[in-house]
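Visitor: pasting the structure only:
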């Protein structure tokens, strides 16, 4: 009884967490801070550029680029939820995060990340309708339908991630200032700190992972099966290449996003490593949001042309302003 009471007391002590440091050497800390800050600014600049080009070019006011603009906005918010706290922890290895702040970070991070995954599935459906049902595309993909799809992605993510976050933070956590072996309040590393049976929570996490990752990926795969079948029926090589070029950027982003996230959230707990999860999280927190605007601007002819036109307009207006 005495041991049980002592254990319960220790469990109730934790009111804040501390992140595992990347390094405790000041020179390396400053180097990492500069590196991550530059990555963050590049992500913001790249995604803001995509949004700016889509808003400023009338030819890109289509459902496909409406979804792309929303995806870029999600990437900005998604990264911003993580990076400021991460940069503070890089510079100050003793910096803590209160449990309520950790819960909020987890909720917004998972909600925005899940919305991102659902949005990629919506974009695949948009391409399916455009290529397989071109004559009915305008009737199906109305602006009202596009707005409903975006709101639906956000609401579904909100409900799933709110339930998951509330379940996790009703658990007791061990010790004083328990250390999260991560740079953010992600679900798996926080669950590892719980002083209670997390079997049910692991099952809920796995179920949410299937709904957020496996189901949308299955829908994307089905969409692309129909898209490929439709492309093979196009006799013109130019027409086939033009149709495929609108899908290749999206497909590249899908492989990056779903590949890394699936390895973290859908792997069995016994085969997952904390260090591997941390490294994979760096990819979907920094690399994917960084590559998305690059992929869409370099591999998508319409975005590339619109970007050049926007830059020419901006350059032409400079002398007049002076």
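Guide: Cool, got the structure. Since this is a predicted model, take the numbers as computed values, not measurements.

Visitor: C-alpha from now on. contacts and neighbour counts both.
Guide: OK.

Visitor: My reading is that residue 97 lies in a strand. Confirm?
Guide: Yes: following the definition DSSP: H, G, I helix; E, B strand; the rest coil, residue 97 is counted among the residues of a strand.

Visitor: Could you tell me how many residues sit around it?
Guide: As a burial measure, residue 97 scores 20 neighbours (other C-alpha atoms under 10 Å).

Visitor: Against that first model, consider the following:
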């Protein structure tokens, strides 16, 4: 029996909320209110940054981009979660699952590096206040932002390509979560997943550890700079 004849996987069942039973209907308005509140708040912040000339600084530029990123990030998972709280069949197609994984990891990667950039921006503003405006120019801000988005979209596409090559040998497989993620798909695959696991561990570690270390270092230097300010006016 050939493996190719078994690869007819068409959907996954997201069962992350099934254990709540009748409480799923109560969860829907709560999650909807939280999602809408975050959506409105972030949209308002993006609008203010774009329209208020007083906020035309690198700090607010990054903050506006971070709010836009949060809108995209939550919109990858929350609509599916809301739909599953009301649906009897919590199914998602294989292409839909792969698409969700792609955007989930690209947004997550972008958030990690954007936080590191924002920390570096605050370090320059506090530690080098006289040189800040000449170093953190509008061009540099846009370049850092664009590079982060492009690099993380390419990073996530690497995972998507590897996952798309896997074979899934049952028509419906259960995922005990409310969204698709790489570990769940690797566990559900019936083909060799060693490459996918290696890429997940290596690339995932770099994406998380490097921005975290840079952010931590930036705030340590910020704290050190503040402690060296002696006068009350300073």
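Guide: Looks like it came in fine. It should be emphasised that the depicted structure is a prediction, and the values quoted were computed from it without experimental measurement.

Visitor: Where does residue 166 of the second structure fall, secondary structure wise?
Guide: Element membership for residue 166 of the second structure, per DSSP states H and E: none, as it lies in no helix or strand.

Visitor: right, and it touches residue 194 too?
Guide: No: Residue 166 of the second structure is not in contact with residue 194 according to C-alpha atoms under 8 Å; the separation is 10.9 Å.

Visitor: On the C-terminal side of whichever strand or helix holds residue 245 of the first structure, identify the next helix or strand.
Guide: Counting by DSSP H and E, the secondary-structure element that holds residue 245 of the first structure is helix 237-265. Per DSSP H and E, helix 237-265 of the first structure leads on to helix 274-282 as the next helix or strand towards the C-terminus.

Visitor: what's that following helix packed up against?
Guide: helix 237-265 (3 or more C-alpha pairs under 8 Å, 6 or more residues apart in numbering; DSSP states H and E).

Visitor: residue contacts, residue 149 of the first structure?
Guide: residue 122 (C-alpha atoms under 8 Å, 6 or more residues apart in numbering).

Visitor: Give the aligned equivalent of residue 77 of the first structure in the second structure.
Guide: Residue 77 of the first structure maps onto residue 72 of the second structure when the alignment is built from TM-score structural alignment.

Visitor: ok, now residue 200 of the first structure?
Guide: Residue 200 of the first structure maps onto residue 195 in the second structure, by TM-score structural alignment.

Visitor: For residue 217 of the second structure, see how far away its match is.
Guide: 32 Å (C-alpha to C-alpha, to the nearest Å).

Visitor: ok, those two, which is more surrounded?
Guide: Neighbours per residue (other C-alpha under 10 Å) separate residue 195 of the second structure from residue 217, with residue 217 holding more: 16 against 11.

Visitor: tell me which element the more buried one falls in.
Guide: Here residue 217 of the second structure is assigned to helix 194-227, by DSSP H and E.

Visitor: For burial, what's the neighbour tally of the closest residue to residue 75 of the first structure other than its chain neighbours?
Guide: Distances taken as C-alpha to C-alpha, 6 or more residues apart in numbering put residue 289 closest to residue 75 of the first structure, at 5.6 Å, once the chain neighbours are dropped. Residue 289 of the first structure has 27 neighbouring residues, counting by other C-alpha under 10 Å.

Visitor: which SS class is residue 289 of the first structure?
Guide: Taken by three-state DSSP, the conformation at residue 289 of the first structure corresponds to helix.

Visitor: Which residue ranges of the second structure form helices?
Guide: In the second structure, the helices defined using DSSP state H lie at 24-51, 58-86, 94-127, 132-135, 138-164, 182-188, 194-227.

Visitor: which residue is nearest the middle of the second structure?
Guide: Computing the C-alpha centroid of the second structure and ranking residues by C-alpha atoms, centre = their mean puts residue 108 first, at 2.1 Å.

Visitor: out of the helices of the second structure, nearest to residue 4 of the second structure?
Guide: Between residue 4 of the second structure and the helices of the second structure, the tightest spacing by C-alpha to C-alpha is seen for helix 138-164, at 14.2 Å.

Visitor: which part of the first structure lines up with that closest one?
Guide: Under TM-score structural alignment, helix 138-164 of the second structure corresponds to residues 143-169 of the first structure.

Visitor: any idea how far residue 303 of the first structure is from the aligned partner of residue 59 of the second structure in the first structure?
Guide: Aligned counterpart of residue 59 of the second structure in the first structure: residue 64 (TM-score structural alignment). Separation of residue 64 of the first structure from residue 303 of the first structure (C-alpha to C-alpha): 11 Å.

Visitor: returning to that earlier point: could you list the buried residues of the match of helix 138-164 of the second structure?
Guide: For stretch 143-169 of the first structure, the neighbour count (16 or more other C-alpha atoms under 10 Å) marks 146, 149-150, 153-154, 156-158, 160-162, 164-165, 168-169 as buried.

Visitor: Comparing residue 166 and residue 194 of the second structure, which residue is more hemmed in?
Guide: For residue 166 of the second structure and residue 194, the more surrounded residue by other C-alpha under 10 Å is residue 166, and the numbers stand at 18 against 10.

Visitor: if we can go back for a sec, the helix holding residue 217 of the second structure vs the first structure, average offset?
Guide: Overlaying the first structure shows helix 194-227 of the second structure at a mean distance of 1.3 Å from the equivalent residues (mean C-alpha distance after the TM-score superposition for the first structure).

Visitor: likewise stretch 28-43 of the second structure?
Guide: After superposition onto the first structure, stretch 28-43 of the second structure lies on average 1.1 Å away from the residues it aligns with, using mean C-alpha distance after the TM-score superposition for the first structure.

Visitor: Give the aligned range of that stretch in the first structure.
Guide: Matched against the first structure by TM-score structural alignment, stretch 28-43 of the second structure falls on residues 33-48.

Visitor: what does stretch 109-122 of the second structure give?
Guide: Residues 114-127 of the first structure are where stretch 109-122 of the second structure aligns, taking TM-score structural alignment as the criterion.

Visitor: compared with the second structure, how much does that stretch deviate?
Guide: Stretch 114-127 of the first structure versus its aligned partner: 0.7 Å mean (mean C-alpha distance after the TM-score superposition for the first structure).

Visitor: Give me the residues contacting that stretch.
Guide: If you take C-alpha under 8 Å, 6+ apart as the criterion, stretch 114-127 of the first structure is touched by 63-64, 67-68, 71, 74-75, 141, 149-150, 153-154, 156-157, 212-213, 216-217, 219-220, 223-224, 227, 246-247, 250, 254, 257-258.
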